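Enquirer: only geometry, no sequence info:
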């Protein structure tokens, strides 16, 4: 049991898994057969010994009640975190059928939990001294979010004309570095404008003939200019050319958005403050969460990872049950490794958040946590599909490069639309098409089964490609169901 006396659901446990293979393996370990010496406390500690296929048995302990987030340890050699044994033990625990009885933890489990919590208290005592380092790390992560590689992000932390993180506390040296970097970005943006003009003058058909090498060389020039955000968008243009039917239309649209970003940087002094901050972020400059800390009961709406060859990015959407604000947490891991931040969908977190600059101020940094995640019956407020589209339109005024906005749809039904699907307003109004990528996921059939033709509440991301469902709630009482 957690401190609130309510066990997690299986979906909340599986949301912790670093990949699909771990979820599948955990399902095979969610029975009493492989386990011995299992037990739990109402303080949120679960333990057990699992028979191993290799060098087992493996002692496994999970602490789900620590305010810093769920954590686990296991004797297995797996590099995944959490490993399949920790996930399988939690799935066994969620069953609530007496397979994991309450009791006193054995000495080996107690030692690990006590040591971890003592370390957390010691770390809290040094938090102030480490603030500068944490801000530098956050700045690098911000540059990575714009599409830069890890090395490019580290270079980005060297200086920021917006007044964000610097590697030194000497303000004069920091300002000079920021000015030099701004000059390099301006030179890169000017060169990129000329290259785009040459491309359009020669015709888009030439982009198909030149191949990817031209785009990669242009992206490398933007890296040299310390503009990783521009480099990332140029690489995306290279993948758009010859990418299927109507690729010239998509390429022209993306070129126009890149031209708009270039012009935004070159004229940033004339822009409103929030839009100028958005341009700096999109170009690839780091930023810090300078907004005031806001404490709330944050409902964990969704969590999902996106992976490329260099980086794993985890996105966690939160909803303030008192403020009504929706916030995005970003965390990062090296390629092949899951980020450390894990927040189970459907629970509520009593914590402080501080927002980053930019249009909409949706991205936030997680501050002090006052209690471990706990079950809650509250759901976010919903809107109709037409209201969701209007919300995305308004958001584009603050950030023209925005792919989507977070939206909760109220009273919608998943219905087929030819070869695709859409979410239709139960009252007979408009409908939102689902993004093509979601139509190929198992989450679609989970959503259809949850609805059964009855209106449901769905949280997801609404953008120009359609709506991507992430979490759904059934009609009437019921737990949140992750659709990832």
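Expert: Arrived safely. Since the structure is predicted, the reported quantities are computational estimates derived from the model, not experimental observations.
Enquirer: CA only for contacts and neighbour counts going forward, please
Expert: Will do.
Enquirer: where along the stretch 251-400 of the chain do the helices fall?
Expert: 273-283, 385-398 (DSSP state H, counting those that start in this stretch).
Enquirer: Please point out which parts of the first one sit buried.
Expert: For helix 273-283, the buried set under the neighbour-count rule, 16 or more other C-alpha atoms under 10 Å, comprises 274, 275, 276, 277, 278, 279, 280, 281, 282, 283.
Enquirer: I'd like to check the angle between that helix and helix 385-398, please.
Expert: 90 degrees (axes from the mean of the first three to the mean of the last three C-alpha atoms, to 10 degrees).
Enquirer: Other residues contacting helix 273-283?
Expert: The contact list for helix 273-283 (C-alpha atoms under 8 Å, 6 or more residues apart in numbering) reads 142-143, 146, 162, 227-230, 261, 264-265, 268-269, 287, 357-359, 398-399.
Enquirer: show me what contacts the nearest residue to residue 350 once chain neighbours are set aside?
Expert: The shortest distance from residue 350 to any non-neighbouring residue, by C-alpha to C-alpha, 6 or more residues apart in numbering, is to residue 297 (4.6 Å). Residues near residue 297 by C-alpha under 8 Å, 6+ apart: 320, 321, 322, 348, 349, 350, 351.
Enquirer: which of the residues you listed lies closest to residue 366?
Expert: When the contacts of residue 297 are compared for distance to residue 366 (C-alpha to C-alpha), residue 351 wins out at 7.4 Å.
Enquirer: so what's that closest one up against?
Expert: Residues in contact with residue 351, defined by C-alpha under 8 Å, 6+ apart, are 295, 296, 297, 298, 366, 367, 368, 369, 370, 371.
Enquirer: alright, now check it against this:
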């Protein structure tokens, strides 16, 4: 990647607002020595507090970052500050120092080994006997879950409200043993349903959806290919990336990057990146995962538009995708949103095809912040239709909008709309 980014793209990599602010204080040429760049990397040494000198490198092809500072954030303020200097043209080309060259070479070697392990794992997974054994274990695990669900309903939900978390944790562990990991996560999540008015109704609804999934899996041979893929995904079966790239549905479009969110669970961080096709209006979800100390995919920046061909995983509707091929560099882009009613129609159609759908992307055009009847924040469009907002700190969004209209993108779930990014005529893109 030889094209230099602009400052907005760099700050879009920041893990949070404090990191972006701190990067500005680090992006001063006087604090850096030995800086340089080439077509794939940027490097430099930053003078820290006292006598500390931090060696910082950025691999632009991922991108990925390394810094000798003690920060646990990726990228840290030093990496962001270095990239800001590079974006401003302050960092000139030069030969890589040994410590940057060694790090990039190690990354390439690890990537090659990972690809080899995936190939071996995929070959092992495709072994007919291995596949048959797992199918039997999953069948047994779902039969046990079916009986557990019937017992919960037969015993009544009044006692469940006071039950300890281990009631659901034990059921989830048995599903993990049965190699139905995704389904185990859904069962474990039942313990987190807020104990508030209407809780039994919500729990019963979740039990019913789980029972529906069990029955759908038992009749998987009767389902369409897309719905079968959805059911298997919700149970915990994965599709190798190689298979998706080789046989998945391919869609080329100019994709707006509308939002990104990181979640951590069981020492694994997951990044969800939402895309929206300019011409096709199709949503897409790109996932990346990282263990502690590893960096997540940061190649898709919120607020940009990229001409790319995506390969979609099987599903009904197909949503998760891989970036199969890019055509040119990303450019700033403001997505074209829809009305509240337009979104609700899209979401209803998606749920009709996937009853277990947990999250769905939303991009709304010309909406304003308002208070609902119960005093909670909501967004209202020009027709007066509203959606409830789910956000812990509303002040950044309030300050951005100032009562005026914005384009707002986020994730919709049963708990409301979680904003991820907004576009303002004067302020441009703001990651929330």
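Expert: In hand now; what should we look at? Quick caveat: nothing in here was measured; it's all calculated off a predicted structure.
Enquirer: Once they're superposed, what TM-score comes out?
Expert: Here the TM-score for the pair of chains, by TM-score structural alignment, normalised by the length of structure 2, is 0.85; 426 aligned residues with a C-alpha RMSD of 3.5 Å.
Enquirer: Any quick ChimeraX command for the buried ones out of the contacts of residue 351 of structure 1?
Expert: Restricted to buried positions by 16+ other C-alpha under 10 Å, the ChimeraX selection for the contacts of residue 351 of structure 1 reads:
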select :295,296,297,298,366,369,371
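Enquirer: where's the residue nearest to residue 350 of structure 1 relative to residue 3 of structure 1, distance?
Expert: From residue 297 of structure 1 across to residue 3 of structure 1, the span is 16 Å (C-alpha to C-alpha, to the nearest Å).
Enquirer: Over to residue 231 of structure 1?
Expert: Distance from residue 231 of structure 1 to residue 3 of structure 1, counting by C-alpha to C-alpha: 48 Å.
Enquirer: Settle it for me: which of these two has more neighbours?
Expert: Neighbours per residue (other C-alpha atoms under 10 Å) separate residue 231 of structure 1 from residue 3, with residue 231 holding more: 31 against 16.
Enquirer: and the residue nearest to residue 252 of structure 2 when sequence neighbours are not counted, what does it touch?
Expert: Leaving aside its chain neighbours, residue 252 of structure 2 sits nearest to residue 309 (4.0 Å; criterion: C-alpha to C-alpha, 6+ apart). For residue 309 of structure 2, the contact set (C-alpha under 8 Å, 6+ apart) comprises 250, 251, 252, 253, 323, 324, 325, 326.
Enquirer: Quick one: which of those residues hold up in structure 1? List them.
Expert: Of the contacts of residue 309 of structure 2, the ones still in contact in structure 1 (both residues aligned by TM-score structural alignment, their matches' C-alpha atoms under 8 Å) are 250, 251, 252, 253, 323, 324, 325, 326.
Enquirer: Name all residues that make contact with residue 74 of structure 1.
Expert: With contacts defined as C-alpha under 8 Å, 6+ apart, the neighbours of residue 74 of structure 1 are 58, 59, 60, 61, 83, 85, 86.
Enquirer: now residue 188 of structure 2
Expert: Residues near residue 188 of structure 2 by C-alpha under 8 Å, 6+ apart: 168, 169, 171, 172.
Enquirer: What's the match for the second one in structure 1?
Expert: Structural correspondence for residue 169 of structure 2 with respect to structure 1 (TM-score structural alignment): residue 216.
Enquirer: mean deviation of the helix or strand harbouring its match from structure 2?
Expert: Using DSSP states H and E, residue 216 of structure 1 sits within helix 212-224. Compared with structure 2 after fitting, helix 212-224 of structure 1 deviates on average by 2.0 Å (mean C-alpha distance after the TM-score superposition for structure 1).
Enquirer: contacts for that helix?
Expert: Outside helix 212-224 of structure 1, the residues that touch it by C-alpha under 8 Å, 6+ apart are 152, 185, 188-189, 192, 228, 230-232, 234-235, 237-239.
Enquirer: Just send the residues you listed back as JSON lines, with secondary structure and distance to residue 332 of structure 1 too.
Expert: Formatted as JSON lines, the contacts of helix 212-224 of structure 1 follow (DSSP: H, G, I helix; E, B strand; the rest coil; distance: C-alpha to C-alpha, whole Å):
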{"residue": "152", "secondary structure": "helix", "distance to residue 332 of structure 1": "15"}
{"residue": "185", "secondary structure": "helix", "distance to residue 332 of structure 1": "25"}
{"residue": "188", "secondary structure": "helix", "distance to residue 332 of structure 1": "27"}
{"residue": "189", "secondary structure": "helix", "distance to residue 332 of structure 1": "28"}
{"residue": "192", "secondary structure": "helix", "distance to residue 332 of structure 1": "29"}
{"residue": "228", "secondary structure": "helix", "distance to residue 332 of structure 1": "17"}
{"residue": "230", "secondary structure": "helix", "distance to residue 332 of structure 1": "20"}
{"residue": "231", "secondary structure": "helix", "distance to residue 332 of structure 1": "20"}
{"residue": "232", "secondary structure": "helix", "distance to residue 332 of structure 1": "17"}
{"residue": "234", "secondary structure": "helix", "distance to residue 332 of structure 1": "22"}
{"residue": "235", "secondary structure": "helix", "distance to residue 332 of structure 1": "21"}
{"residue": "237", "secondary structure": "helix", "distance to residue 332 of structure 1": "24"}
{"residue": "238", "secondary structure": "helix", "distance to residue 332 of structure 1": "25"}
{"residue": "239", "secondary structure": "helix", "distance to residue 332 of structure 1": "24"}
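Enquirer: Now, of the residues you listed, which are buried?
Expert: Buried subset of the contacts of helix 212-224 of structure 1 (neighbour count, 16+ other C-alpha under 10 Å): 152, 185, 188-189, 192, 228, 230-232, 234-235, 237-238.
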